[in-house]
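In: everything below, folded, please.
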Amino acid sequence: MSILPGAGWWAGLPPAAGAAVMATGIISVALHLTGHATSSLIALVIAVALWLALAFDFTARLVGDRGRFHAEADTPAALTAVAATTVIGTGISLLGPQTVAAALLALAALLWPGLLFNVVAHWRSRMPGGAFLGCVATQGLAVLAAVLAAAGGPAWLDRAALAAFCLGLLLYVAALVRFDLREVAGGAGDHWVAGGALSISALAGSKLTASPLWSGSAHMALRTVTLVTLALSLAWYAVLLTAELRHPRPRYDIRRWATVFPLGMTATACLSVAGPAGIAWLMPLGEILLWIAVAAWLFTVAVLATSLVAARHPARRESPPR
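Out: Below you'll find the model as predicted:
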């Protein structure tokens, strides 16, 4: 679904717009991990502003347009509400306000079961990349719970994070068997979530691996699964990037934000896995991937702005000769 032109374009955005919050928020997290505190804060402020606008629109539809709300709640993109909330919560937790981050985890956990049930119930064969958002939303809960546990939260948060991590992996497999591989060459942007879902799984795994709650064979198992998911996500990255170069899709589509999010998430996963896994070269790789993601974010913003200007000021057709 493309962005709607006109004065009320923001109110006309579909749930897929939540990917813009996810993309901006995870780039903020990656910038924080690489020591770019000011840039990270700016990105987080933008992400929070977008989240608040979408939350207002979400509530307005729930109260004033139940038909549209229920129709959109059945689509995979509805799960961006959960994923975006967890990404914002993770960014806020890194800054220190753990109470706010915990409240966002509670909100995401409240939204998650109903939306996930509705979405999974409407799964079909040959799904686009949005099918992987069930995994992304679930792993987002795992990441935020583990981050809060590491910041001094109760131990049950780590156990809840492990449960969400395992469920997220199962949801990935379930989505993969339904994923239409033709999307790799012709998808509008959300096909990148096939790799991004593995990246956020690796991020969740890195947080669990770093937890002192797990030791011995449990720690080794978590480390192994984390490295496997990260390796698979990097393989997806290479495949999807190659497909983009061979089959360019230059026209703006709101689902392009679901391309920027996996780019940023893969960078964040590399940066986060490096320490707990003891693999130093993942840090410079993560930094390179981060700047690719930042460039993609800026480019997508520029294309969005250009499309909005074009929609508001369409070129006048030349008058036919008399």
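In: only C-alpha atoms from now on, for both contacts and neighbour counts.
Out: Fine.
In: surely Gly264 and Ala30 touch.
Out: Yes. Here Gly264 reaches Ala30: they are 7.3 Å apart, a contact under Cα atoms under 8 Å.
In: between those two, which contacts overlap?
Out: Contact criterion Cα atoms under 8 Å, 6 or more residues apart in numbering; residues bridging Gly264 and Ala30 by contacting each: Leu290.
In: the stretch 101-250 of the chain: helices as residue ranges?
Out: For the stretch 101-250 of the chain, applying DSSP state H, counting those that start in this stretch gives helices covering 133-150, 156-176, 183-186, 193-209, 216-246.
In: want to try TSV for the ones you listed, with mean neighbour count and distance to Gly12 as columns?
Out: Output for these, formatted as TSV (neighbours: other Cα atoms under 10 Å; distance: least, Cα to Cα, whole Å):
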stretch	mean neighbour count	distance to Gly12
helix 133-150	29	21
helix 156-176	20	28
helix 183-186	18	25
helix 193-209	30	23
helix 216-246	17	28
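In: output those helices in CSV; the columns should cover distance to Gly67.
Out: Output for these, formatted as CSV (distance: least, Cα to Cα, whole Å):
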stretch, distance to Gly67
helix 133-150, 23
helix 156-176, 27
helix 183-186, 29
helix 193-209, 28
helix 216-246, 36
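In: quick one on the thing from earlier: neighbour count: Gly264 and Ala30, which is higher?
Out: When neighbours are counted by other Cα atoms under 10 Å, Gly264 and Ala30 differ, and Gly264 comes out ahead with 31 against 28.
In: so what's that one up against?
Out: If a contact means Cα under 8 Å, 6+ apart, then Gly264 has 23, 26-27, 30, 289-290, 293-294 as its contacts.
In: next one: it from Arg251, what distance?
Out: Using Cα to Cα, to the nearest Å, Gly264 is found at 21 Å from Arg251.
In: can you tell me how far Gly152 is from Pro250?
Out: From Gly152 across to Pro250, the span is 46 Å (Cα to Cα).
In: quick one more, to check against the first:
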Amino acid sequence: MNIVPFSPDQPHRTPNLDRVLHPDLKMLSPAYFGMVMATGIVSLAANQIGLLSVAWGLFVIALIAYIVLWGLTILRISRHRNRFFADMIDHLRGPGFFTMVAASSILGSEFLILANNLVMGFALWIIAVILWLGLTYTIFTAFTIKEDKPPLDQGISGAWLLAVVATQSIAVLSSLVAVQIEQPYRLDLNFLALSMWLWGGMLYIWMMSLIFYRYTFFRFSPGDLSPPYWINMGAMAISTLAGSLLIINSEDAPFLHSIVPFMKGFTIFYWATGTWWIPMLVILGIWRHVYKRFPLRYDPLYWGAVFPLGMYAVSTFQMAKAMGFGFLDVLPTTFSWIALMAWTLTFCAYLVTVFRLKKEQ
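Out: Prediction:
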């Protein structure tokens, strides 16, 4: 990170603010809100295994990161507007913007579950819905009408499933807010949650078909296996969580109660699909870093690998609660600890990277 040096010939020259705040603000990854997603869901995973102080500590970190990233994003829009909007319609970088939606929803869920703060939870719900509407119809419209498009193997990755995660995150937060408000708005929010849950599932089927086709019929190098491919599992885990919360809420919404068998079937379907991905992703990771010796170094995209682990822990816990699957109790505890370790390693790597950049100033 370079700061413009003071020179006697330029006594009034000040450091470039972009370089002071971020080593490359112009190229700031839109997926960096994945850090908030990962920290927030690991916080909730820690809470469910009784680590309350850890949960609150991670909550504070997630909140600070959310505020800082919004500050950097606003600064980037003001100073590099063309680059910002070019990223939004880029096939590889554009889906990363959906981390803004999911980060807002997960932070709102933390305010409801940990702080019991409905005002902040509802405010973040509004932000998430507005972002989802704006980003969904901007990004996918642009992808449809733009003239220059990359071939499938160069234009799609696991990051596209962040659109599914964003959609399901609104379903989750809507279900949590619905519990704390009175009728008739409780029915409205539960219906919105159900609609988003169903749409997110359909979106996963569309996108996963393309991703799996890219997996199996195109050349696959270690560099292609970026960390967001863990979203293959994370998208199913958050779909499981949304379905579980809808089942729990069914007593307060007659239209949900009438379709409980349907919701249970699809929730197990989502969970089973996400579970299938875990060994596959581990094997591919070993192939990438051990067999192919691809270097393992910090990348903001690794937050996209931490998030699915925490989400799997939380979603399995809620599914077991909603359906009385006590025999699954060992999984939420095990994956909560795995997610905590993964978050700690990634955060330490982040700090090392930051300190190294400071030394290079």
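In: if we can go back for a sec, for Leu54 of the first structure, find the nearest of the helices of the stretch 101-250 of the first structure.
Out: Of all the helices of the stretch 101-250 of the first structure, it is helix 133-150 that lies closest to Leu54 of the first structure, at 16.6 Å by Cα to Cα.
In: what's the closest one aligned against in the second structure?
Out: Using TM-score structural alignment, helix 133-150 of the first structure corresponds to residues 162-179 of the second structure.
In: for the matching stretch, give me the average deviation versus the first structure.
Out: Here the mean offset of stretch 162-179 of the second structure against the first structure after fitting is 0.5 Å, by mean Cα distance after the TM-score superposition for the first structure.
In: of the contacts of Gly264 of the first structure, which pair is most distant in space?
Out: By the measure Cα to Cα, Ala23 and Leu289 form the most distant pair in the contacts of Gly264 of the first structure, at 13.5 Å.
In: out of those two, which sits in the more crowded spot?
Out: Set side by side, Ala23 of the first structure and Leu289 give different neighbour counts by other Cα under 10 Å, the larger being at Ala23 (27 against 21).
In: show me what that one aligns to in the second structure.
Out: Using TM-score structural alignment, Ala23 of the first structure pairs with Ala38 in the second structure.
In: which residue is the nearest non-sequential neighbour of its match?
Out: Once flanking residues are discounted, Ala38 of the second structure sits nearest to Phe307: 4.1 Å by Cα to Cα, 6 or more residues apart in numbering.
In: return the residues in contact with that neighbour.
Out: Taking Cα under 8 Å, 6+ apart, we find Phe307 of the second structure in contact with 34, 37-39, 41-42, 234, 339.
In: with Gly187 of the first structure instead?
Out: Gly187 of the first structure sits next to Pro128 when contact means Cα under 8 Å, 6+ apart.
In: that one and Ala238 of the first structure, how far apart?
Out: Using Cα to Cα, we find Gly187 of the first structure at a distance of 16 Å from Ala238 of the first structure.
In: repeat for Ala77 of the first structure
Out: 24 Å.
In: then Gly140 of the first structure?
Out: Here the criterion is Cα to Cα. By it, Gly140 of the first structure lies 23 Å from Ala238 of the first structure.
In: right, and Phe111 of the second structure touches Asn117 too?
Out: Yes. In this structure Phe111 of the second structure lies within contact range of Asn117 using Cα under 8 Å: 5.3 Å.
In: pick out whichever of those two has more residues nearby.
Out: Per other Cα under 10 Å, whichever of Phe111 of the second structure and Asn117 has more neighbours is Phe111, with 20 against 15.
In: for the helix or strand containing the more buried one, name the packing helices and strands.
Out: For Phe111 of the second structure, the element it lies in under DSSP states H and E is helix 98-113. Applying 3 or more Cα pairs under 8 Å, 6 or more residues apart in numbering; DSSP states H and E, we find helix 98-113 of the second structure packed against helix 34-48, helix 52-79, helix 118-145, helix 162-179.
In: Throw those into CSV and include distance to Ile247 of the second structure, thanks.
Out: Converted to CSV, those look like this (distance: least, Cα to Cα, whole Å):
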stretch, distance to Ile247 of the second structure
helix 34-48, 19
helix 52-79, 26
helix 118-145, 20
helix 162-179, 10
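In: for Leu246 of the second structure, find the nearest of the ones you listed.
Out: Taking those one by one with Cα to Cα, helix 162-179 is closest: 6.5 Å.
In: just want the angle from that closest one to helix 231-249.
Out: Here the directions of helix 162-179 of the second structure and helix 231-249 differ by 20 degrees (axes from the mean of the first three to the mean of the last three Cα atoms, to 10 degrees).
In: against the first structure, where does stretch 338-353 of the second structure fall?
Out: Per TM-score structural alignment, the counterpart of stretch 338-353 of the second structure in the first structure is residues 292-307.
In: appreciated, that's everything.
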